[in-house]
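# please find the sequence and the predicted model below.
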Amino acid sequence: MAHPQEDTLIAKQITPTAMRLLVLEVLQQQSAALSLADVEQLLGHADRITVHRTLKTFTDKGLVHRIEDGSGAVKFALCEPGCTPEHHQDLHVHFFCTQCRETSCLPAVAIPAIPLPSAFQVQETSLVLKGVCARCTSIA
């Protein structure tokens, strides 16, 4: 009997391995985006190169997307349905909390279309808002 994580990997044409299943499970259990170091810490004693390669494979296959939030570490979060290796559909705002330093995906907040001169071709769009998240605001 297949596990849901195995089905998720197979649907994205990713061969399920023990490490890939563990990394996917860690990503599914978190509400915030995770850096490579975060994933390593949550896994315990995991080979950094293997975790890095796993996250790269997940990104290349449209399972996760990369977030550069200005914290100095690239973060990873699960993609929305519909992402493909050729085109990520994650055109939503990301929010970096300056207090807890977590980065959250805000899929209900779309990045607005930005008209550019015809000679410009956008290859990637990213919008990171910085401030205090709802959890930290309620604690204060």
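Alright, I've got the coordinates.
# alpha carbons only for contacts and neighbour counts from here, please
OK.
# checking residue 122 next. Helix, strand or coil?
coil (DSSP: H, G, I helix; E, B strand; the rest coil).
# for the strand of greatest length in the chain, packing partners?
Once the chain is assigned using DSSP state E, the strand that runs over the most residues is strand 103-110. On a contact count with 3 or more CA pairs under 8 Å, 6 or more residues apart in numbering; DSSP states H and E, strand 103-110 meets strand 92-97.
# use this one as the comparison:
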Amino acid sequence: MSVSLKQHNLRHTECREEVLNAFLNSRAALSHSDIENTIDDKYDRVTIYRTLKTFLEKGIIHKILDADGGSKYALCKNECSKEDHHHDHVHFKCTQCGNTTCMEQIDIPKIVLPQGYSREEINLLIEGQCPNCRQ
């Protein structure tokens, strides 16, 4: 997958580049603390938080709600924007290693809400053991 700051009209900063590379080099979703542990110590929590917020707004990453109440983030695979994220797919969290992965081959079925309700986001998290931990 090829993602660049330039294609999302973002000014290049060292922090943004390092956070983007952390996502590009990871096979699983990352939490804020995962990113802190992956990139250089020269960035404080607020700078990383702002970078994640910007990436969410630009459609570079999407948020995955964790069963424990936390958030993880993963790269968007399709062209996403702030107004239109295309990540209505299942997320799988391994109860043994803690990794969360996008399962894009499994679509969430269309859900028709009662009149008067409007959908903003769908989150479907399945927990179990990943293939690596089952071995």
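Yep, that arrived. Being a predicted model, the structure only gives us computed values, none of them experimental.
# got the buried residues for the longest strand of structure 1?
Residues of strand 103-110 of structure 1 classed as buried: 103-105 (neighbour count, 16 or more other CA atoms under 10 Å).
# what do you get for stretch 80-98 of structure 1?
80, 83-84, 88, 90-97.
# what's that stretch aligned against in structure 2?
Mapped onto structure 2 using TM-score structural alignment, stretch 80-98 of structure 1 covers residues 77-95.
# ok, now how distant is residue 38 of structure 2 from residue 24 of structure 2?
12 Å (CA to CA, to the nearest Å).
# and if you look at residue 83 of structure 2?
23 Å.
# reformat the buried residues of strand 103-110 of structure 1 as TSV; add distance to residue 9 of structure 1.
Listed next are the buried residues of strand 103-110 of structure 1 as TSV, based on distance: CA to CA, whole Å:
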residue	distance to residue 9 of structure 1
103	24
104	23
105	21
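# neighbours of the equivalent of residue 33 of structure 2 over in structure 1, how many?
Alignment note (TM-score structural alignment): residue 33 of structure 2 maps to residue 37 of structure 1. Residue 37 of structure 1 has 15 neighbouring residues, counting by other CA atoms under 10 Å.
# hmm, who's touching stretch 14-22 of structure 2?
5, 35, 38-39, 43, 47-48, 51 (CA atoms under 8 Å, 6 or more residues apart in numbering).
# all strands of structure 1, in order?
For structure 1, the strands defined by DSSP E occupy 34-35, 64-68, 74-78, 92-97, 103-110, 128-131.
# can I get those strands in JSON lines including distance to residue 6 of structure 1?
Output for the strands of structure 1, formatted as JSON lines (distance: least, CA to CA, whole Å):
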{"stretch": "strand 34-35", "distance to residue 6 of structure 1": "21"}
{"stretch": "strand 64-68", "distance to residue 6 of structure 1": "15"}
{"stretch": "strand 74-78", "distance to residue 6 of structure 1": "15"}
{"stretch": "strand 92-97", "distance to residue 6 of structure 1": "27"}
{"stretch": "strand 103-110", "distance to residue 6 of structure 1": "24"}
{"stretch": "strand 128-131", "distance to residue 6 of structure 1": "32"}
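# between the ones you listed, which gets nearest to residue 14 of structure 1?
strand 64-68 (12.3 Å; CA to CA).
# okay, the angle between the closest one and strand 92-97?
50 degrees (axes from the mean of the first three to the mean of the last three CA atoms, to 10 degrees).
# rewinding a little: among the buried residues of stretch 80-98 of structure 1, which pair sits farthest apart?
Taking CA to CA, no two of the buried residues of stretch 80-98 of structure 1 sit farther apart than 84 and 97, at 28.6 Å.
# ok, back up a step: looking at the strands of structure 1, which is nearest to residue 139 of structure 1?
strand 92-97 (13.2 Å).
# after superposition, how close is the closest one to structure 2?
Taking mean CA distance after the TM-score superposition for structure 1, the mean distance separating strand 92-97 of structure 1 from the aligned residues in structure 2 is 0.5 Å.
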